[in-house]
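*Asks:* Please find the sequence and the predicted model below.
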Amino acid sequence: MQIGPIHIGDGKWRFTLWAPRARSVDLLLGAGPGAPERSLPMECAGRGYWIGDTEHAHPGTRYRFRLTYPDGSTVERADPASHLQLEDVHGPSTVVDHDAHTWRHDQFAPPLLAETVIYELHTGAFTEEGTFDAAAEKLDHLVDLGVNAVEIMPVAQFPGPRNWGYDGVYPFAVHPAYGGPGGLRRFVDACHGKHIAVILDVVYNHLGPEGNYLRDFGPYFTNAYTTPWGEAVNFDGPGSDGVRNYFVQNAIHWLDRYRIDGLRLDATHAIFDYRPTHILGELSKAVADLAAHRGRRFWLMAESDLNDPRLVRPRKGSGLGMDAVWCDDFHHAVHALLTDERDGYYMDYGRAKDVARAMENGFVYTGQYSPFRGHGHGAPCPDIAPERFITCIQNHDQVGNRMLGERLARLVDFETLKCAAAMLLLAPQTPLLFMGEEYGEDNPFLYFISHLDGDLVQAVRNGRKEEFAHFMAHGEPPDPQSEATFADSTLNWPKATSKRGQELFAWYKALIALRRELPAAAPGETRAALLDRGGLLRLERGSALVAFYNLNDNEPYQELEPHMPPGGWRIALDSSDPRFTGAAEAAPDLQPKGVRIYTKDTPR
């Protein structure tokens, strides 16, 4: 069932609310500062739903609901399916006209997943202005790079103007600090005009702590499970039908009203559901039905740290029907090898053979014992097409969850940065770049908030100090509430035009262009081998490409020919090329952390 405000024609609006805990519900219109208030009793539609039709609402109208409980007590709350919260998380909702935007690029279709390069950005930190409109002005930069999909970190309403987005409490509402509903539509339309798909990060495993009033309406949460971030969502207990509908409708809301091309589902390993049809399967079916109805293609991409291939297997078998799944193993393998870090989950990685396995297989762990976890981890995935794994060498989590938010450019040298980029962009999985990595951004990406509750702010500060207690010999975590912490996390765009920034950008651009020329890889077709006692990594993409990575810190390789597969090959790219180094000429040998890429020498 549709929920929230819907324009039904002839100047009428229908408000639908799921509030099974209420004995009666009144719609309060004009509920804002100095506005006259009109009260409309809503009709019970069964199974906890309440409906009210009115001619007294229009775009911009503030509204909320008065809930009367069986004991006679009352509360007034904003709409759980609010589309706009102009007065922050504790204020009333605002009616939004979803027909106000005239779409200019209605015929856009996202690329095939095997052809996709994703660019993750935080709307607030991507530009100094921190808005959708300002982000749209940077799209030519992404087009030049070769990116054809952007992934936006969550934009649903959170308290205050600054947040990563995972503290959202109104999942249907676009935060006004970024430009609100109109700004998001303009951004999506602008992306489509540049042939760039838009993926939105959504959070269905928990809600933030401040302004979270869902429990006043119904059994949205459960004590049967726990998450690291708050109460678990009730997807399988009593009353869960309405909860499931709430989140399914949320997905439809973004895909249909905002023309979003795909959703990144945050931390699906923390979505607990033991009903026979898992909520992710129900969601994938609803999205497939919408795609058939609209004649469009949508992506559902599941973030998960379980290495569970069932997420992307078809619903008709034992799968959940997701289009792609996060592959943290790739990041961890590359990061641990190139930085020598072994803290936390990095203890499971750090060997060159882990990188080779990630390139070949996606998941490194497919059932083997994980020392970090203390048990076998993952499951075999020989049937999964490589493009259905989303891989990265940096993202908001892997950078921002470090105490000081250091990007890879702060941890390794320039040649190693290029080596990591080539590992990512030549492997057959679908690559994701984190904003700024293409030019070596070295501003940190820190954890930041702007909660309105002082006690909650202090609790978050204390939690960060406890989390990083064993690192605090190097200083304390930056204050997440401070505006300076957010400002420090904003991209430094002038660096993109620096000499080193331009050289790294040129390397990324060349790798992406070369990637586009390669055929999609079938499962098992990619081969990665360690040669010369593990100091040389050779990647083969079928018979189309051979790449060599010198993993040594000091020793160059003079002879690669003995390691070449049969056939005629030519050098397509070399990381020592003057375009990517500023040197006078390319080095004859494969330099430490250097990359040399060959493609078939076809007659012209």
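*Replies:* Yep, that arrived. Numbering: from 1, shown residues only.
*Asks:* C-alpha from now on. contacts and neighbour counts both.
*Replies:* Fine.
*Asks:* Other residues contacting stretch 560-568?
*Replies:* Contacts of stretch 560-568 with the rest of the structure, by C-alpha atoms under 8 Å, 6 or more residues apart in numbering, involve 546, 600-602.
*Asks:* again, only this time at 7 Å
*Replies:* Taking C-alpha atoms under 7 Å, 6 or more residues apart in numbering as the criterion, the residues outside stretch 560-568 that touch it are 600-601.
*Asks:* How far does that stretch stretch from one end to the other?
*Replies:* Using C-alpha to C-alpha, to the nearest Å, the span of stretch 560-568 from its first residue to its last is 14 Å.
*Asks:* what does stretch 419-433 give?
*Replies:* Counting by C-alpha to C-alpha, you get 15 Å between the two ends of stretch 419-433.
*Asks:* can you pull the buried residues of stretch 63-82?
*Replies:* Of the residues in stretch 63-82, those buried by neighbour count under the rule 16 or more other C-alpha atoms under 10 Å are 63-69, 76-82.
*Asks:* which ones are touching residue 425?
*Replies:* 431, 511-512, 515.
*Asks:* Repeat the analysis, applying 10 Å as the threshold.
*Replies:* 117, 391-393, 431-433, 508, 511-515 (C-alpha atoms under 10 Å, 6 or more residues apart in numbering).
*Asks:* next up, a second structure to put side by side with the first:
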Amino acid sequence: MHRFAVWAPHAGRVDLVTDPKGTRDSQPLVRSEGGWWRHDGPWAEHGTDYGFEVDGGPLTPDPRSAWQPDGVHGPSRVFDPEQHTWHDQAWRGTRCGKGLLGGVIYELHVGTFTYEGTLDAAIEHLDHLAGLGADVVELMPVAAFDGQWGWGYDGVHPYAVHDAYGGPEALQRFVDACHTRGLAVGLDVVYNHLGPSGNYLARFGPYFTDDHQTPWGQGLNLDGEGNMAVRRWLVDNALRWFRDFHLDVLRLDAVHELRDDSPTHVLAQLADETRILSHALERPLELVAESDLNDPRTVEPSAKDGLGMDAQWSDDLHHALHAALTGERQGYYADFGPLPVVAQCLTRVFRHDGGWSSFRGADWGNPVDPAAHDGRRFLGYLQTHDQIGNRALGERIGALLTPGQQAIGAALVMTSAFTPMIFMGEEWAASTPWQYFTDFPDPALGAAVRDGRRLEFAEHGWTAEQVPDPQDRSTHDRSVLRWDEMRHGDHARMLDWYHALISLRRKASVLTDGHLADVSVDLDEDAGWLCVRRGDLRVVANFAEHAQQVPMDAEPMDAVAVWDPATTTLHESTVELGPHAVAVVRVAAA
């Protein structure tokens, strides 16, 4: 059941219109406190179509619409979250019952995870994820956006689930199915902007403000006139995913663009309210931030002037591994590449921790104290949707490296003190690219997106013909995973390697303790080898194209995971590795 209400502080009249495509019943709402307008009639039932007319204007969807079955421009539909019968009453978090920290996260995009591109179709592959050893399935944004397919970051209805994915009922079924398999579920949510088509919030009130600017235009109004209602719109959205959809984790997109000069930052407010709800629901509820600030304050407690996030993405480790393995140095990779930078990121998280960032042209970041910060509060990864899809051709790391090089990167991520994350298909070195695709029905908007993409890469030497057209259906179709390939050749070999690494991580407690201060790295930059020490384990990686022997600090040794057994030999005080090879060995206790 649903009670209609909408915030429109400057309106002189607001009308509720139900069944707008049928009998069309229009009723005036009653002005209430705080700029709210409310309906004092009977409660609405699940499935009722409705919209609002502000001061006699056009029918407009609800800013808190949970269901947009006719697209982002059509009427809203009442969704009753209680209509679903849940089967996860015993669910108390991930398999270990301790939340996401130290577990394995699997990022996936619903629209390209399967050929059907729906949440129900994705359920058919959950046994694969559980068997792989994933702990958290992180969905890229599912908020309703204009068109059938897209990345999801152009969403305009943050409360609604994209209808092409199956709508809100399908998300409940998906979460329920994950929990029955021991998988927690995370959701990528975007609060820093709305997309360019279907954003009607300005018809209701000052949701955005000129006082703060972002790469997408006006910033969210978190500290100006009317900010309390806007903050509640954001915080209520987050809490609703936890409460009504049983989600476990929210990944907050680009939080550095949530500009807030209030005494209490909206993220700290969200963190505090999330902890209260977590206590009430008796299960872990966690927040993961994407932040470009390289500031450990993001994951420090709100009670100590932090933002209270449970974890944050760490692009610096990705950049360090990518640059070292591929040799790329353009753009933001300019300050990465040497093996000492890889070592720095593995032990101190950030490459830019207060020093000069050539890409930004400024000093950047703040240091992480390895003795005071839990490494598990930082996500480590070899690739993400951003790092693949924002390339001109959307090449995955497997298209840029030898299998051995990818194996090195995977081993360093999976044995790190970080919380590791995999992008869908990475575990079998999927052959499919993951490209930038959109489906805007407005031809002018589609052309603008296409031209903007081509102009961006023209500055890096790409011709228009080389850059895939985001609006072309084939760009989307090329990005859909091919599930049958993982059973063959190098794909099967890579899948076995990820299985071995995740299994080792699960068995070896030293790999999940998050103690950054206990991680040390030996390396020879000229020779091209690196050895990470974690307790009694050594991760020995040969980045070079020739075989070599890596000196060890202890013996005897026992191999526990080897990428290329045919070229790997344990000697008395060295490990012999073939080209682009990696091994995890256990040394005798001192």
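*Replies:* Structure's in. What do you need? Since the model is a prediction, treat every value here as computed from it, not as a measurement.
*Asks:* Give me the TM-score for these two chains.
*Replies:* After superposition, the two chains reach a TM-score (TM-score structural alignment, normalised by the length of the second structure) of 0.95; 575 aligned residues with a C-alpha RMSD of 1.7 Å.
*Asks:* Now tabulate the contacts of residue 425 of the first structure in a markdown table and tack on secondary structure, distance to residue 232 of the first structure and neighbour count.
*Replies:* Supplementary listing: the contacts of residue 425 of the first structure in a markdown table, determined by DSSP: H, G, I helix; E, B strand; the rest coil; distance: C-alpha to C-alpha, whole Å; neighbours: other C-alpha atoms under 10 Å:
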| residue | secondary structure | distance to residue 232 of the first structure | neighbour count |
| --- | --- | --- | --- |
| 117 | coil | 33 | 25 |
| 391 | strand | 27 | 29 |
| 392 | strand | 28 | 28 |
| 393 | coil | 30 | 26 |
| 431 | strand | 30 | 23 |
| 432 | strand | 28 | 23 |
| 433 | strand | 30 | 24 |
| 508 | helix | 40 | 22 |
| 511 | helix | 42 | 21 |
| 512 | helix | 40 | 21 |
| 513 | helix | 43 | 15 |
| 514 | helix | 44 | 17 |
| 515 | helix | 41 | 18 |
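*Asks:* Which ones among the buried residues of stretch 63-82 of the first structure map onto helices?
*Replies:* Secondary structure of these is defined by DSSP state H; no position falls in helices.
*Asks:* Could you identify the most distant pair in those residues?
*Replies:* When the buried residues of stretch 63-82 of the first structure are compared pair by pair using C-alpha to C-alpha, the two farthest from each other are 69 and 82, 21.5 Å apart.
*Asks:* Pull up the gap between the counterpart of residue 529 of the first structure in the second structure and residue 551 of the second structure, please.
*Replies:* Taking TM-score structural alignment, the alignment pairs residue 529 of the first structure with residue 522 from the second structure. Distance check for residue 522 of the second structure against residue 551 of the second structure: by C-alpha to C-alpha, it reads 9 Å.
*Asks:* Next, please give the residue ranges for the helices of the second structure.
*Replies:* Across the second structure, reading from the start of the chain, the helices by DSSP H fall at 110-113, 119-123, 126-132, 167-180, 227-245, 266-281, 315-326, 339-348, 385-389, 403-414, 443-458, 473-478, 489-507.
*Asks:* closest one to residue 146 of the second structure among these?
*Replies:* Checked against C-alpha to C-alpha, the stretch from the helices of the second structure lying closest is helix 443-458, at 11.0 Å.
*Asks:* and the aligned residue in the second structure for residue 99 of the first structure, how many neighbours?
*Replies:* With the correspondence set by TM-score structural alignment, residue 99 of the first structure lines up against residue 82 in the second structure. Under the neighbour criterion other C-alpha atoms under 10 Å, residue 82 of the second structure is assigned a count of 11.
*Asks:* And for residue 131 of the second structure?
*Replies:* The burial count for residue 131 of the second structure: 10, using other C-alpha under 10 Å.
*Asks:* Could you do residue 295 of the second structure as well?
*Replies:* Residues near residue 295 of the second structure, counting by other C-alpha under 10 Å, number 20.
*Asks:* Does it touch residue 368 like I think?
*Replies:* Yes - using C-alpha atoms under 10 Å as the test, residue 295 of the second structure is close enough to residue 368 to be in contact (7.8 Å).
*Asks:* Overlap of the contact sets of the two?
*Replies:* Common neighbours of residue 295 of the second structure and residue 368 are listed as 350, 353 (criterion: C-alpha under 10 Å, 6+ apart).
*Asks:* nearest residue to the match of residue 529 of the first structure other than its sequence neighbours?
*Replies:* Distance criterion C-alpha to C-alpha, 6 or more residues apart in numbering; nearest residue to residue 522 of the second structure, sequence neighbours excluded, is residue 531 at 5.1 Å.
*Asks:* The counterpart of the one you found in the first structure: neighbour count?
*Replies:* Residue mapping for residue 531 of the second structure onto the first structure gives residue 538, with TM-score structural alignment as the criterion. One way to gauge burial is a neighbour count; for residue 538 of the first structure, by other C-alpha under 10 Å, it gives 21.
*Asks:* these two touch, right, residue 538 of the first structure and residue 426?
*Replies:* No - in this structure residue 538 of the first structure lies outside contact range of residue 426 using C-alpha under 10 Å: 11.4 Å.
*Asks:* Which neighbours do the two have in common?
*Replies:* Counting by C-alpha under 10 Å, 6+ apart, the residues touching both residue 538 of the first structure and residue 426 are 546-547, 597.
*Asks:* Drop anything exposed from those.
*Replies:* Applying 16+ other C-alpha under 10 Å to those, the neighbour count classes 546-547, 597 as buried.
*Asks:* What residues does residue 122 of the second structure make contact with?
*Replies:* Residue 122 of the second structure sits in contact with 108-116, 165, 174, where contact means C-alpha under 10 Å, 6+ apart.
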